[in-house]
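**Q** This is the structure alone, sequence omitted:
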């Protein structure tokens, strides 16, 4: 039986040479990392949106995304414990907390991770001014749109009831903000009737959920079941307050048929919701105290009126009694 043979050319020729080398995968990974270190030896600044924030122990991992039309791209970012500890004071100073949806400008060193074949950035620094600037820019755009169509002061045209006892509340049940607000009303001794629309007030879904909760309470108010709607949350990072810069929430506030009061727990910053609301307060407790004061003021004015009526009636009766006495005295003569 014959055996076929194959001619692969001269057997002494090398498979590759210095001009066209053949790499193993590991060698290629080393070559890529070497090229990255040479090209970006001092590190690189990159901007994008945080997606998929994930904490594992003291480390954090996320994807930095660029959704520019026709130029979609993502970069994996490693934010290791030592860098997080070093940057924590900087974030605290600017009241920022990294989370999904944030626009950031970060600095780090590129690394090709051979086991997964992926390019990543080891984050070592960030620029808080970039994030704050983006938040403010988005806020100003929303305010201009609201002002253009008259929504900015629409809710302030409603008159607050002189005795606002029926209150709809948008809050996250079980939080300190809710308990502070509720306890302040209870301590007053007044017969407040509170309807809670329990919802998340932070996170990517918060704007939609808060707006939906305001809408649900607004429908009750339209049936004359509520005197006012209150939107509250506790303090937190500046970017978490940005939830209440959402146009969706602002338009829900503007469209409510009763006054909307806010107590969003920020002593310094004002959100778009604060700007659109009938009245804004710095904290949930202050918001509740204002309602208590309004009811107490109504009671005081009512008691003052009753006292004045009593005095006037007493004076009138006294005068009538003297008149009758004088007439009786003349008749007795």
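**A** Cool, the structure landed. Given the structure is predicted, the values throughout are model-derived calculations rather than measurements.
**Q** From here on, just use CA atoms for contacts and neighbour counts.
**A** Fine.
**Q** need the helices for the stretch 101-250 of the chain, in chain order.
**A** Along the stretch 101-250 of the chain, counting by DSSP state H, counting those that start in this stretch, helices occupy 128-148, 176-188, 206-222, 238-241, 247-254.
**Q** Which stretch among those helices is buried most, on average?
**A** helix 247-254 (a mean of 23; mean count of other Cα atoms under 10 Å).
**Q** Check the offset of it from the chain's centre.
**A** The chain centre lies 13 Å from the centre of helix 247-254; the measure is Cα atoms, centre = their mean, to the nearest Å.
**Q** which is the next helix or strand following that helix?
**A** Next in sequence after helix 247-254, counting helices and strands by DSSP states H and E, comes strand 260-263.
**Q** how about the helix or strand that comes right after that following strand: buried residues?
**A** Note on strand 260-263: by DSSP H and E, the next helix or strand toward the C-terminus is helix 272-276. By neighbour count with 16 or more other Cα atoms under 10 Å, helix 272-276 contains the buried residues 272, 273, 274, 275, 276.
**Q** How about residues contacting helix 272-276?
**A** Under the contact criterion Cα atoms under 8 Å, 6 or more residues apart in numbering, helix 272-276 has outside partners 139, 142-143, 151-156, 244-247, 249-250, 253-254, 262, 280.
**Q** now it: how far from the chain's centre is it?
**A** With Cα atoms, centre = their mean as the basis, helix 272-276 stands 12 Å off its chain's centre.
**Q** The helix or strand just after it - contacts with which helices or strands?
**A** Once the chain leaves helix 272-276, the next helix or strand it forms, by DSSP H and E, is strand 279-281. Using 3 or more Cα pairs under 8 Å, 6 or more residues apart in numbering; DSSP states H and E, the elements in contact with strand 279-281 are strand 260-263.
**Q** what separates the strand it packs on from the chain centre, distance-wise?
**A** Average the C-alpha atoms of strand 260-263, do the same for its chain, and the two points are 14 Å apart (Cα atoms, centre = their mean).
**Q** correct me, but residue 76 touches residue 54?
**A** No: applying Cα atoms under 8 Å as the test, residue 76 and residue 54 come out as separate, 11.6 Å apart.
**Q** Which residues are in contact with each of the two?
**A** 61, 62.
**Q** which one of the two has more residues nearby?
**A** residue 76 (19 against 13; other Cα atoms under 10 Å).
**Q** Please determine how far the more buried one is located from residue 41.
**A** Between residue 76 and residue 41 the computed distance is 19 Å (Cα to Cα, to the nearest Å).
**Q** For residue 174, the count of nearby residues, please.
**A** There are 9 residues near residue 174, going by other Cα under 10 Å.
**Q** Please work out how many residues are found near the closest residue to residue 286 other than its chain neighbours.
**A** The shortest distance from residue 286 to any non-neighbouring residue, by Cα to Cα, 6 or more residues apart in numbering, is to residue 263 (7.2 Å). For residue 263, the count of nearby residues is 25 (other Cα under 10 Å).
**Q** Second structure follows, compare the two:
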């Protein structure tokens, strides 16, 4: 038994100093029956022991609860309802509080008794020095409810002050639920229904789940639950789970004590993934419910998960419609601009092509005109050369004929003179020699003149031909240079036209490629979102198919209706109907209630 400390010491009043008297005289003067103070206190202690031999249940208000060695000191005063006044100091050992903790399963704190009106079992004793005091031997049933409420409220206040009470509700919900971990009791009825539904979803390819059974009741349940929550929110095949379900499903209210544990509440509040609780007590809210996403029952927790699974399919349908509308609107809005751009580019290309064609025609006309002029000059030079040759050919016979005639006339004159002057033969012979020499000289002169005239004519003809050839060559070079310039200008125009046409073609091609790329990207995005939406829809349909009433009936449930086909949901309605129809998985049975 722990040591029971004495009540807090009150300072004893100082003994008054009496004037010196004769002690024997004073004793002889006392009235009969006078006792000493020690005797009086001893008799008072004896009276308490005899008069209050057993512990008694006492209704009192706890004004204060202060820690003491091995327990707490309670300042008890009269309850307001009694209308009396009184005060007593009582000692509450830790063993009594620990017994209450074992009964309730909650972490009860003796200090929470302050301010409560309670029924306590007290064993009174009287000390000669410290007066009347008491020891608490038991706490009346029902007091633990108030203590538990105070302990939970204190824990809730600490969590709120640290910002943990609403932390779970601030986490974003997963957009797509594919991995779920469930913490549940061993072989609980609520878990059987949850497991069946999760298995159907897993078979349909909607999600994968992991089961973590753990005790929900007992002395170590709170610590086990906190540890299970920590393990459950760790990696799930290498990644975190999307959701954690904590489900229980029915049971006594007293069995909820571990769920009010502050350590468990902190583990839930600081978890990195959303935690959904389905304890199965709609009217009872635990500390674990306060820090999590609370649902009343395991079936409602599953409904919460089902809604999260179906939401992506709805979003995909909405996004698909929005993508189609945006794509259609974008193409419709771009079509007029593309058509206007095409018309503008085509008109500009035709204008440049027309300008280049006109310039080409002008250059080609100039080339043709220069060629014609060159041909005319060549023809004139050819005619002049023909005239020169003809002149030379006509002059040479005339000169030759005249020279021959003169020579013949001279020879004839010489012969005539020789015949008249026969007498002077020698002189005639000499003269004949002179004449012959002169004739030969004349012949040489004629030949030289003829040759000179022929050479001059020939040189003149050659010079004229050379001049004509030079002029023709210069004209040809001029024509060639002008033609080359015109051809170069024509080539520049052609290249400009080709460049414009190439730029127009490249612009059209780039715009067409961009449009095709955008359409392909839109089609790819639409196909991807549509595929995801169809997959999510298939999973949702599989989920909904799992909730089909016919499937529920195959699990052993019965659908009760009255004779008019109205659903019966209560005993009162069944009693009022009398004639009932029971719908089973393989048919219906008509029954009649008898009292």
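**A** That came in fine, so what should we check first? All values reported here derive from a predicted model rather than from experimental measurement.
**Q** nearest spatial neighbour of residue 501 of structure 2, skipping sequence neighbours?
**A** Distances taken as Cα to Cα, 6+ apart place residue 349 nearest to residue 501 of structure 2, at 6.3 Å, with adjacent residues excluded.
**Q** coming back round to it: of the buried residues of helix 272-276 of structure 1, closest to residue 223 of structure 1?
**A** Nearest to residue 223 of structure 1, judged by Cα to Cα, of these is residue 276 at 22.6 Å.
**Q** And residue 428 of structure 2, how far from residue 414 of structure 2?
**A** 9 Å.
**Q** Between these two, point out the one with more neighbours.
**A** Set side by side, residue 428 of structure 2 and residue 414 show more neighbours around residue 428, with 20 against 17, by other Cα under 10 Å.
**Q** Quick check: which element contains that one?
**A** Applying DSSP H and E, one finds residue 428 of structure 2 within helix 425-546.
**Q** what's that helix aligned against in structure 1?
**A** Alignment note (TM-score structural alignment): helix 425-546 of structure 2 is unmatched in structure 1.
**Q** elements contacting the helix or strand encompassing the residue nearest to residue 501 of structure 2?
**A** Assigned by DSSP H and E, residue 349 of structure 2 falls within helix 298-420. Applying 3+ Cα pairs under 8 Å, 6+ apart, one finds that helix 298-420 of structure 2 makes contact with helix 189-203, strand 275-278, helix 425-546.
**Q** What does residue 193 of structure 2 correspond to in structure 1?
**A** Using TM-score structural alignment, residue 193 of structure 2 sits opposite residue 180 in structure 1.
**Q** What about the spatially closest residue to that match that is not a sequence neighbour, how many residues nearby?
**A** Counting by Cα to Cα, 6+ apart, residue 180 of structure 1 lies nearest to residue 285, which is 5.6 Å off, once chain neighbours are set aside. Number of residues near residue 285 of structure 1 (other Cα under 10 Å) recorded here: 22.
**Q** so residue 285 of structure 1 makes contact with residue 179?
**A** No: the criterion here is Cα under 8 Å, and residue 285 of structure 1 misses it with residue 179 at 9.1 Å.
**Q** Show me the strands in the stretch 1-150 of structure 2, by range?
**A** Using DSSP state E, counting those that start in this stretch, the strands of the stretch 1-150 of structure 2 run over 56-68, 71-77, 87-93, 117-127, 131-139.
**Q** Can you add mean neighbour count and distance to residue 393 of structure 2 and give those strands back as TSV?
**A** Below are the strands of the stretch 1-150 of structure 2 laid out as TSV (neighbours: other Cα atoms under 10 Å; distance: least, Cα to Cα, whole Å):
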stretch	mean neighbour count	distance to residue 393 of structure 2
strand 56-68	18	161
strand 71-77	22	164
strand 87-93	21	166
strand 117-127	19	165
strand 131-139	18	167
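**Q** Tell me which of those strands lies nearest to residue 535 of structure 2.
**A** Among the strands of the stretch 1-150 of structure 2, the nearest to residue 535 of structure 2 by Cα to Cα is strand 131-139 (61.8 Å).
**Q** now residue 73 of structure 1, nearest residue through space, not along the chain?
**A** Ranked by Cα to Cα, 6+ apart and with sequence neighbours excluded, the top spatial neighbour of residue 73 of structure 1 is residue 66, at 5.2 Å.
**Q** do the same with residue 374 of structure 2
**A** Of all residues not flanking residue 374 of structure 2 in the chain, residue 475 sits nearest, at 6.4 Å (Cα to Cα, 6+ apart).
**Q** circling back to that earlier point, count the neighbours of the residue nearest to residue 501 of structure 2 for me.
**A** Residue 349 of structure 2 sits with 20 neighbouring residues when counted by other Cα under 10 Å.
**Q** likewise residue 55 of structure 1?
**A** So residue 55 of structure 1, with other Cα under 10 Å, has 12 neighbours.
**Q** quick one: it and residue 81 touch, right?
**A** No: if you go by Cα under 8 Å, residue 55 of structure 1 and residue 81 don't touch, sitting 10.2 Å apart.
**Q** what is in contact with those two at once?
**A** Shared contacts of residue 55 of structure 1 and residue 81, defined by Cα under 8 Å, 6+ apart, are absent.
**Q** Identify the residues contacting the residue nearest the centre of structure 2.
**A** Computing the C-alpha centroid of structure 2 and ranking residues by Cα atoms, centre = their mean puts residue 175 first, at 11.0 Å. For residue 175 of structure 2, the contacting residues are 308, 311, 312, by Cα under 8 Å, 6+ apart.
**Q** of these, which stay in contact in structure 1?
**A** Among those, the contacts conserved in structure 1 (both residues aligned by TM-score structural alignment, their matches' Cα atoms under 8 Å) are 308, 312.
**Q** Name only those of the contacts of residue 175 of structure 2 that count as buried.
**A** Neighbour-count burial (16+ other Cα under 10 Å) is assigned, among these, to 308, 312.
**Q** how about JSON lines for the contacts of residue 175 of structure 2, with distance to residue 364 of structure 2 added?
**A** Converted to JSON lines, these look like this (distance: Cα to Cα, whole Å):
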{"residue": "308", "distance to residue 364 of structure 2": "81"}
{"residue": "311", "distance to residue 364 of structure 2": "76"}
{"residue": "312", "distance to residue 364 of structure 2": "73"}
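**Q** any idea what residue 208 of structure 1 aligns with in structure 2?
**A** Matched by TM-score structural alignment, residue 208 of structure 1 corresponds to residue 223 in structure 2.
**Q** let me fix that: residue 140 of structure 1
**A** Under the alignment (TM-score structural alignment), residue 140 of structure 1 maps onto residue 153 of structure 2.
**Q** Return the distance of the residue nearest to residue 374 of structure 2 relative to residue 490 of structure 2.
**A** Residue 475 of structure 2 is 22 Å from residue 490 of structure 2, by Cα to Cα.
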